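A.B. asks: sequence unknown, structure follows:
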C-alpha cells in the first residue's frame, strides 16, 4: 500500500476536519494571540492555527522550532491530568509545549509574546 504523502504526520481525516472547524471558532484569547502570530509578525516565525499533530490538535504551532502553544480556558482547571499527559506525549514526539491562560493572553499579551520568542530561540 502506497503512503499517502498529503496526510499530516499521524493524523486522520477526522482530526484534520476537526482542526478546520476549530479555526472557524477561536476563543477571544486565541483570536487575539493569532492576530499577533499570523503572517510571520512575531520574529519572522511562521505559525499555524489549530494544527493537527497525531491525534491532538494544538492551538498554534511553529514547525521550524517544533513549538506548540496552547491557550487554556476555564475547562482546563478541571482536566489538568489530561493536559499534563498530552503535553508529556507531545514532548516525547520532540515538541516543546507552552501553555498560557486566557487571562494571560488577554491581559498581558506582550509578556506572552516575549515568552514565545524566548522559547523559539532555544
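C.D. replies: Ah, there it is. Keep in mind that this is a model prediction, so the values were computed, not measured.

A.B. asks: contacts and neighbour counts: CA atoms only from here.
C.D. replies: Will do.

A.B. asks: Checking the closest residue to residue 100 other than its chain neighbours next. Helix, strand or coil?
C.D. replies: Nearest residue to residue 100 in three dimensions, chain neighbours excluded: residue 71, at 4.9 Å (CA to CA, 6 or more residues apart in numbering). Three-state assignment for residue 71 (DSSP: H, G, I helix; E, B strand; the rest coil): strand.

A.B. asks: How many residues are close by residue 71?
C.D. replies: Residue 71: 20 surrounding residues under other CA atoms under 10 Å.

A.B. asks: dropping in the other structure now:
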C-alpha cells in the first residue's frame, strides 16, 4: 500500500471508529489521563495502521473485535511492529466497554515501565 493510500485509509478508519475505539480515544487523547504522553489514533506504521500509538514510548494499543480472533494477519502484523521496536497491547472491545478504567490502568503501567 502506498503512502497516500495509507493516509486515506487512516482517515477513513478515524471516521469509522467502533464504540470501543471511541471510548478509549476519549481517554487517550487527554494527556492528563496518560501522564503527559501523546497518542495518535489510526496511525500508519510501515504497511499497517495502528489503532492508537504513543511514538515516544513505542507503545501500540489495539482495540480488537471478533474479526481478530485467531487472525494470522494480526500475528504477522505484530511481528513486523515488534521488529520496529514497538510493544503491543491488545484489548477486546468488550473489555474496553465494560472495564475502561482497568484497561487505562494497564496502559499507564506499560507507559511507566517503558525505558524509552
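C.D. replies: Structure received. Since this is a predicted model, take the numbers as computed values, not measurements.

A.B. asks: what does the residue nearest to residue 100 of the first structure align to in the second structure?
C.D. replies: Counting by TM-score structural alignment, residue 71 of the first structure corresponds to residue 63 in the second structure.

A.B. asks: Setting aside sequence neighbours, what's the nearest residue to the corresponding residue of the first structure for residue 96 of the second structure?
C.D. replies: Using TM-score structural alignment as the criterion, residue 96 of the second structure maps onto residue 105 of the first structure. Computed as CA to CA, 6+ apart, the closest residue to residue 105 of the first structure that is not its neighbour in sequence is residue 29, at 5.8 Å.

A.B. asks: where exactly do the helices run in the second structure?
C.D. replies: Remark: helices assigned in the second structure by DSSP state H are 3-15, 19-28, 72-83, 93-98, 100-113.

A.B. asks: These: which one's closest to residue 44 of the second structure?
C.D. replies: helix 3-15 (6.5 Å; CA to CA).

A.B. asks: looking at it, the match of residue 71 of the first structure is touching residue 93, isn't it?
C.D. replies: Yes: if you go by CA atoms under 8 Å, residue 63 of the second structure and residue 93 touch, sitting 5.7 Å apart.

A.B. asks: Mutual contacts of those two, please.
C.D. replies: Shared contacts of residue 63 of the second structure and residue 93 (CA atoms under 8 Å, 6 or more residues apart in numbering): 20-21.
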